[in-house]
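[1] sequence and predicted structure are below.
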Amino acid sequence: MGPLNGFTVIELGGIGPAPMGGMILADMGAEVIRIERANGTDPKQMRDVSARGKKSVVLNLKQPEGVETLLRMIENADVLIDPYRPGVCEKLGLGPEVCLQRNPRLVFARMTGWGQEGPLAHAAGHDINYISLTGALFATGRRGEKPVPPLNLVGDMGGGGMLLVNGVLAALLETASSGKGQAIDVAMVDGAAQLMWMFHGFQAIGGWDASQRGANLLDGAAHFYDTYECADGQFISVGSIEPQFYALLKQLAELPEEEFGNQNDPALWPELTDKLAAVFKRKTQAQWCEIMEGTDVCFAPVLSFMDAPSHPANVARNTYIEVDGVTQPAPAPRFSRTPSTVSHGPHSLGQDTEATLAAMGFAESEIKQLLESGTLGR
């Protein structure tokens, strides 16, 4: 059983970072109950990886009976995940004050892009917008070219889903000692800003030029921290920052000392990048793996996410698993005594509605009445 066994999380249906956070909590052993609309997409049909380990309950929150049903469920929960824009839960009659009156120990986690307050709080947005306001997008890309979106990993997932889990776990720890719940304002723009912490420090000591893209140590400007094409059209990555790692790179790639001896002169980086590119073009990705993989060069082949599960290192660590025929990342992090697991794949829309309410103390007659009124769905 995972470390969160015994905790109950109610997740209001949403997209992106909130479901990701719920998935991680479910992997860790929490009972995660996802509240969905009757006309919503079916998680099982969509092969929604984020729905793994969760129960699916269809509940009409536009009906007073639906709101009351959810409040009764909240009385038995530890966490509520709210993925809506600020004020939506309040309009439904499900704001933090109401929910905490019903359950004073509840952790009410609110997942938004711009936060609960501020001039942009009620505006629509996506990952690309949130990372734009933090400098993360500006810093990503090649010099002289436009910024490149790093998928939706920085705002949605790292700055959103991971920050949500972090906040929930911290709040649960505090509740264990105080006996009181609280609301958490989780904003993707805040999370993306936190992910940029290192570069603020670099800028403060003159080690980074925030006005330039593709001109700094970790943004692809340095020849020893970049990706290179191989003879077969595949790519490899090197990150030989430390002097001893750079020395090994020179040795294994047979780089002449008279040309590559001055590692940290930015004025030489463009020229050395071109020269190193020519070297890596001489062999295939597999050949460079044979020479450098597993050494202190800080080297890896650049794999697609479809190829990654078959890499020997990932196979050895069981980094990926298959659930209902879908290859996906295994639960992380790894606990020595209470390991996380995936209890099951996505359930069909509303598959757990009646059983979940019965387990929470709803009488059979109440469930029947709620079904007949259209408050519940199967």
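    Arrived safely, thanks for sending. Numbers count the residues shown, from 1 in each chain.
[2] from here on, contacts and neighbour counts on C-alpha atoms
    Noted.
[3] what is the burial count for residue 76?
    Neighbours of residue 76 under the rule other Cα atoms under 10 Å: 17.
[4] surely it touches residue 360?
    Yes: using Cα atoms under 8 Å, residue 76 makes contact with residue 360 at a distance of 6.9 Å.
[5] and the closest residue to residue 320 other than its chain neighbours, how far from residue 1?
    Spatial nearest neighbour of residue 320, chain neighbours left out: residue 329 (4.4 Å); criterion: Cα to Cα, 6 or more residues apart in numbering. Separation of residue 329 from residue 1 (Cα to Cα, to the nearest Å): 19 Å.
[6] next up, a structure to set beside the first:
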Amino acid sequence: MYPLKGIKVIEIAGLAPGPFAGMVLADFGADVIRVDNLLPGTSIDVLTRHKRSIAIDFKHPQRYQLIKRLICTADVLIDTFRPGVMEKLKLGPECMRKENNKLIYARISGFGQNGKYSNMAGHDINYIAVSGILSMLGRQNEKPTFPLNLLADFAGGGIVCVLGILLALLHRNRTGNGQVIDAGMTQGVSYISTFPYMLKQANLHFINPRGKNALDGGAHFYQVYETKDGKHMAVGALEPQFYKTLVVLLNLAPESLPEQYDTSSWPQMKTLFTSVFLSKTRAEWCEIFDGKDACVTPVVGIEEGVVTIPPAPAPILSDSPALCTRRDKSKNDDGSADITKHNEITAEELLLPRGRDSKSILKELGYADEEIDEFVNRGVVGIATKENKDNFKSKL
């Protein structure tokens, strides 16, 4: 049994964090229905596996009736709009929880529902900037460096929202009541950054300027080095025992080197390590370090097949695993489905046509065929057709 089987989630279509939260819930068995705005073609959202889509014109007067009916049947709503938008649509948490007191109303926003920036546009880079964590990321004497859009969108937004939903489901099991979740990405990324914040506050780390500390590129033993063939190796030998193994495998004499945490020697040691790693190819270094406790690994590209594409759901649960990424027939020795085996998924399969499941979803809500046809004819609802799917395929 999938752990979230029987949980119905309505996901208001949006950008990265909302779709990711919905995908995680769907991976573990929830029935996730993405509510798309009625636009031509296929959404560019790629975080769609195991989801269904209904396309509704958000500007049509009859959209309220449909979306309200959907939400009234749901366990969870993921709201990805700016603060106040759902209230303007008369679908805010106060209204909807009167209709469905068991509803868990999860709101993902950039700066939270209240405060100085709450109604201002922003993206991951803005949220990590005002959280303080961006000021700690980057090389010495260089401007702060942002790690793609992973920190706020996916960690502080998507995953923190999923955590809130699961906690709210536990609370509902005890009390019978839903609640509202404010998953502001700025607050979320601050929370997941508790460790570096507290290290700095305790004067244990990040006390030097950016790029001069052990974990931010200042140290030679926590660093990325180029190899002879233009590839790279990652070194993370923080502990003395691992550092000693690293030095020996680099064919350096430990007694001739400065003490590991002598910060004044770090620039010199980075220069030395740089020259040593440039002396061999990545494959040669892998032969030396594989299986050794030196905390040294190759930097591999996603195209090299070390992880599954797309990545498999995590964590792996022994008794209630996630859905397979595809309906493949991979089996373990005992005959059970092997969730670690995933076939490559094409772009066409990842991109979910808006309204692909509109008709079946409306039927589940109790609408008759005549009513559905009327919704379509009036432009309230869109249904994906083979024609617009073929048009999309031609653009891949």
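    Yep, it's here. All values derive from a computational prediction rather than experimental measurement.
[7] the residue nearest to residue 320 of structure 1 maps to what in structure 2?
    Mapped onto structure 2 by TM-score structural alignment, residue 329 of structure 1 lines up with residue 311.
[8] ok, residue 374 of structure 1 next?
    Correspondence of residue 374 of structure 1 to structure 2, assessed by TM-score structural alignment: residue 379.
[9] strands along the stretch 151-300 of structure 2, start to end?
    Under the criterion DSSP state E, counting those that start in this stretch, strands of the stretch 151-300 of structure 2 are mapped to 180-184, 222-226, 232-236, 296-298.
[10] could I get those strands as JSON lines with mean neighbour count?
    Converted to JSON lines, the strands of the stretch 151-300 of structure 2 look like this (neighbours: other Cα atoms under 10 Å):
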{"stretch": "strand 180-184", "mean neighbour count": "22"}
{"stretch": "strand 222-226", "mean neighbour count": "21"}
{"stretch": "strand 232-236", "mean neighbour count": "19"}
{"stretch": "strand 296-298", "mean neighbour count": "21"}
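[11] what's the closest of the ones you listed to residue 39 of structure 2?
    Proximity to residue 39 of structure 2 (Cα to Cα) singles out strand 180-184 among the strands of the stretch 151-300 of structure 2, at 27.4 Å.
[12] read off where that closest one ends up in structure 1.
    Using TM-score structural alignment, strand 180-184 of structure 2 pairs with 183-187 in structure 1.
[13] now the strands of the stretch 151-300 of structure 2 as TSV including distance to residue 147 of structure 2?
    Shown next, in TSV, are the strands of the stretch 151-300 of structure 2 (distance: least, Cα to Cα, whole Å):
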stretch	distance to residue 147 of structure 2
strand 180-184	19
strand 222-226	15
strand 232-236	16
strand 296-298	19
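[14] follow-up on the earlier one: gap between the match of residue 374 of structure 1 and residue 11 of structure 2?
    Taken as Cα to Cα, the span from residue 379 of structure 2 to residue 11 of structure 2 is 21 Å.
[15] dump the residue contacts of the counterpart of residue 267 of structure 2 in structure 1.
    By TM-score structural alignment, residue 267 of structure 2 lines up with residue 270 in structure 1. For residue 270 of structure 1, the contact set (Cα atoms under 8 Å, 6 or more residues apart in numbering) comprises 221-223.
[16] grab the nearest non-local neighbour of the residue nearest the centre of structure 1.
    The centroid of structure 1 falls nearest to residue 157 when counting by Cα atoms, centre = their mean (2.8 Å). Closest residue in space to residue 157 of structure 1, ignoring its immediate chain neighbours: residue 17 at 5.4 Å, by Cα to Cα, 6+ apart.
[17] residue 277 of structure 2 is nearest to which of the strands of the stretch 151-300 of structure 2?
    Here strand 222-226 is closest among those (Cα to Cα), at 6.4 Å.
[18] what residue of structure 2 takes the place of residue 75 of structure 1?
    Matched by TM-score structural alignment, residue 75 of structure 1 corresponds to residue 72 in structure 2.
[19] ditto for residue 234 of structure 1
    Alignment note (TM-score structural alignment): residue 234 of structure 1 maps to residue 231 of structure 2.
[20] stretch 297-313 of structure 1 spans what distance, first to last residue?
    End-to-end for stretch 297-313 of structure 1, by Cα to Cα: 17 Å.
[21] check stretch 238-249 of structure 1 too.
    Terminal-residue distance, stretch 238-249 of structure 1 (Cα to Cα): 9 Å.
[22] in it, what's buried?
    238-241, 245-249 (16 or more other Cα atoms under 10 Å).
[23] of those residues, which belong to helices?
    Judged by DSSP state H, the subset of those located in helices is 245-249.
[24] closest to residue 194 of structure 1 among those?
    Checking those against residue 194 of structure 1 with Cα to Cα, the nearest one is residue 245 at 28.7 Å.
[25] what's the helix or strand for residue 23 of structure 2?
    Using DSSP states H and E, residue 23 of structure 2 falls within helix 17-27.
[26] can you list contacts of that helix?
    Counting by Cα under 8 Å, 6+ apart, 4, 9, 11-13, 32, 45, 47-51, 78-80, 108, 153-154, 157-159, 161-162, 313, 322-325 sit against helix 17-27 of structure 2.
[27] would you confirm that residue 155 of structure 1 contacts residue 132?
    No: taking contacts as Cα under 8 Å, residue 155 of structure 1 lies outside contact range of residue 132: 9.4 Å.
[28] who has more neighbours, these two?
    Between residue 155 of structure 1 and residue 132, counting by other Cα under 10 Å, residue 155 is the more crowded of the two (31 against 17).
[29] where's that one relative to residue 140 of structure 1, distance?
    With Cα to Cα as the criterion, residue 155 of structure 1 and residue 140 of structure 1 are 13 Å apart.
[30] repeat for residue 99 of structure 1
    Counting by Cα to Cα, the gap from residue 99 of structure 1 to residue 140 of structure 1 is 41 Å.
[31] next: residue 320 of structure 1.
    28 Å.
[32] who has more neighbours out of the two?
    A count of neighbours by other Cα under 10 Å puts residue 140 above the other of residue 320 of structure 1 and residue 140, at 20 against 17.
[33] contact partners for the more buried one?
    With Cα under 8 Å, 6+ apart, residue 140 of structure 1 has these contacts: 147-150, 213-214, 219.
[34] ChimeraX command for the buried members of these?
    A single ChimeraX command is used to select the members of the contacts of residue 140 of structure 1 judged buried by 16+ other Cα under 10 Å:
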select :147,149,213,214,219
